[in-house]
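Novice: Predicted coordinates and the sequence they were generated for:
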Amino acid sequence: MEYLDLQLIHALKIDGRAPLRRIASALGVSDQMVARRYARLRETAALRVVGRLNPRPVGQSVWVLRLQCVPHAALGLARALAEREDTRWVRLASGGTEIVCHLVVAGAGDDDRDELLLDRIPAGRRVTSITAHRLLRLFKGGPTSWDGPASVLGRPALSQAQQDALAPPYPTPDARSGPVELTDLDHVLLAVLSRDGRAPHAALAATARCHESTARRRITHLRTAGALFFDLEVDERPIGNPSATAMWLTVRPAHLATIGATLATHPEVAYAAATTGRTNLVATTLTADDEALYTYLADRLGPLPGIETVETAPIIRTVKRVGTIPKVHPIKPDNEQARR
């Protein structure tokens, strides 16, 4: 993949709703060039911008689930989990005998915890063991910055000046943002944005049966309040096919904040979070190959003080990423979105 494509992916990670004209200006190329590359990435790398809620400000909690399965059942269970609207990052790991996924739970009361443990996790002979870790603190991933696949492939990230030019005029969503109450209109808008985060305001307004200015105002409000951000889905295979690995770390509590912050600075780390459970830090790495993974484990991760154990699980297939699985074609950007 050409470097411009990697830059475009990084730009959309910074602001998924940035107009293509603004991206072209920041990258120093023509509007037409960016539009062509964007269209090609949608076709060849399944590129998709999706709107996501920042869980804690809207009263949600996130669990990371590990399901050990009999080999012939793992893919079917993973696909069943992927069809749920409350799951993210459904992946097959460990040679196809393990499912790793994120589950979003609305509310944190006792009834919600009981529902999670008793009703939401598949049971039966096909699942041999289940481990659930509640996410406590996000260090990297979701609304946080990431240089994208360019850094994994050894290519330079966008310059700070380019990143500043692309940064949206909203504060970065934070887990400790104040509570936000969602309206019925918000839920309609979010349902569309979860399928196509670049849906034009006119299309959003038509679906929600409201004025375009109202749709624009609600999205601005949610982004300003730290409740809504835009994430990026992309198939890694056309962009170098880096090896994805899930890592489960046991870190001494006194070192947890430091280790989490350190991992967030590593270009190999795409996701890192502190969790409950026997292991208390989960991470996902992307490396060029197995030798690069070994080097990362031995030379970068190993010397860090406070890490007691590291368990790795190679990801062999991603069944679902961050957005809902589309049942209809996503709304295509119209000329309004390209012009702005």
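Specialist: Now that the structure is in, tell me what you want to look at.

Novice: going forward, measure contacts between C-alpha atoms and count neighbours the same way
Specialist: Fine.

Novice: All the helices of the chain, residue numbers only.
Specialist: Counting by DSSP state H, the chain has helices at residues 3-14, 20-27, 31-44, 74-82, 110-115, 149-152, 160-166, 184-193, 201-208, 212-224, 256-265, 290-295, 335-339.

Novice: Can you name the residues in contact with the third one?
Specialist: Think helix 31-44. With C-alpha atoms under 8 Å, 6 or more residues apart in numbering as the test, helix 31-44 has contacts from Asp5, Leu8, Leu20, Arg21, Ile23, Ala24, Ser25, Leu47, Arg48, Pro238.

Novice: hmm, 7 Å instead?
Specialist: Contact with helix 31-44 is made by Asp5, Leu20, Arg21, Ala24, Leu47, Arg48, as judged by C-alpha atoms under 7 Å, 6 or more residues apart in numbering.

Novice: Nearest approach to Val64 belongs to which of the helices of the chain?
Specialist: The closest of the helices of the chain to Val64 is helix 74-82. By C-alpha to C-alpha, the value is 12.8 Å.

Novice: Now tell me what touches that closest one from outside.
Specialist: Under C-alpha under 7 Å, 6+ apart, the answer for helix 74-82 is Thr87, Val90, Gly96, Thr97, Glu98, Ile99, Val319, Lys320.

Novice: Check it against this one:
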Amino acid sequence: MKTDAKAASAGDGFDALDRRLAHALQLDGRASFSSIAAVLGVSDQTVARRYSRLRTNGTLKVLGLAEARALGEVEWMVRVQCTPEAAVPVAEALARRSDTSWVSLMSGGTEITAVCRAASSEHSDALLLQKLPRTPSVVGVTAHCLLHEFYGGPRGIISKSGALTDEEIARLNPPPRDPEAEPFALPVRLGDADRRLFDALARDGRTPLAELAAVTGWSPTTVRRRLVELRASGTLYYDIDYDLRQYGYGVMVALWLSVAPAELAATGEALAAHPEVAFAGATTGPNNLFASVLCRDVGALYTYLTTRVAALPGVRTMESAPRIRQVKGPGPLTVTAPAGPGRRR
């Protein structure tokens, strides 16, 4: 294994220990350095030093995010077609919105994809018909409601890296909730302090407890208890925003598949198991299965499409669109985001 100094000066700056640390943080973004160190078999200081380097150079960032379904929100996969000269400003306008994520420019430079969240089905009309950019340069908008998530949320593609063993994963996962405990009432209702808490966690999932207390107006004890409650209810999950190149990914492609209805569930589950798939979900529309696929290069992508995808019996048609630029990832828009943060979509 490289020493910290060698890893920091290496060409990729990302070694096996970094990958193990990233996997640990994907499982529990706020796990203490001491608990992570115990699992990884290194010192607390090594974990703290590695995390600080990765965080400082923009290679890796922990995000604490809200799960849409737990809040009763509806997610839409939106495709915006516009004139070439308008693509970047329209994408940037979408990215500035607080109800969007995963805003990308796709191949050809005239299509933008984004995930939009509406508070409920009743609010979707206003979101899609009134709030999306309305300029003469936007020549078409299609929206596909996300019906079911086969892979995504707290299960990022880092979880498929094999960096940690099953036993190490079990040690980092939170203990299972008492089956006798009172079930959580869904959807979860958030108060103003909760929303301020999520705003802070979306910027940095490891924001110190004292800062979260100052933001919410709660005591540190109350903040700690609320974090446990939100995670146990499935409302809060942790994600890693990272540079895809550190895992050897050079190509991200959006796949839109048309699958026979009787085969949709089985095909979605099979697709979710592919190591190349960062996200998979069932949607409305003629292409009723969507996936984000990460590959080393275009040759690896061709092999994947002509083997794994081609072997799925329920797939009738396929549309693929390479991403040429990511404008916004899973968290809030930042000016200096990593070049290729990636988990899904």
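Specialist: Done, it's in. Remember, it's a predicted structure, so these values are computed and weren't measured experimentally.

Novice: still on that earlier bit, would TSV of the contacts of helix 74-82 of structure 1 with neighbour count and distance to Val310 of structure 1 be doable?
Specialist: Below are the contacts of helix 74-82 of structure 1 laid out as TSV (neighbours: other C-alpha atoms under 10 Å; distance: C-alpha to C-alpha, whole Å):
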residue	neighbour count	distance to Val310 of structure 1
Thr87	22	25
Val90	25	21
Gly96	20	20
Thr97	18	19
Glu98	26	17
Ile99	27	18
Val319	20	25
Lys320	20	25
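
Novice: what sits against Pro314 of structure 1?
Specialist: Shown in contact with Pro314 of structure 1 (C-alpha under 7 Å, 6+ apart): Ala93, Ser94, Ala244, Thr245, Ala246.

Novice: Which of the residues you listed are still contacts in structure 2?
Specialist: Counting by both residues aligned by TM-score structural alignment, their matches' C-alpha atoms under 7 Å, structure 2 reproduces these contacts from the contacts of Pro314 of structure 1: Ala93, Ser94, Ala244, Thr245, Ala246.

Novice: now for those residues, which pair is the farthest apart?
Specialist: Ser94 and Ala244 (11.4 Å).

Novice: Could you single out the nearest of the contacts of Pro314 of structure 1 to Asn280 of structure 1?
Specialist: Nearest to Asn280 of structure 1, judged by C-alpha to C-alpha, of these is Ala246 at 13.4 Å.

Novice: picking up where we left off before, and for Ser94 and Ala244 of structure 1, which residues touch both?
Specialist: Shared contacts of Ser94 of structure 1 and Ala244 (C-alpha under 7 Å, 6+ apart): Pro314, Ile315.

Novice: gap between the residue mapped onto Ala272 of structure 2 from structure 1 and Ala150 of structure 1?
Specialist: When structure 1 is aligned by TM-score structural alignment, Ala272 of structure 2 is paired with Ala264. Using C-alpha to C-alpha, to the nearest Å, we find Ala264 of structure 1 at a distance of 16 Å from Ala150 of structure 1.

Novice: got it, and Ala108 of structure 1?
Specialist: With distances taken as C-alpha to C-alpha, Ala108 of structure 1 is found 38 Å from Ala150 of structure 1.

Novice: Of these two, which one has the most company?
Specialist: The neighbour count for Ala108 of structure 1 versus Ala150, taken as other C-alpha atoms under 10 Å, is higher for Ala150 (23 against 13).

Novice: quick revisit: nearest to Leu138 of structure 1, out of the helices of structure 1?
Specialist: Closest approach to Leu138 of structure 1 among these (C-alpha to C-alpha): helix 256-265, 8.5 Å.

Novice: Could you give the separation of that closest one from the chain centroid?
Specialist: In this view, helix 256-265 of structure 1 has its centroid 18 Å away from the chain centroid, taken as C-alpha atoms, centre = their mean, to the nearest Å.

Novice: which parts of it are buried?
Specialist: Leu256, Ala257, Ile259, Gly260, Leu263, Ala264 (16 or more other C-alpha atoms under 10 Å).
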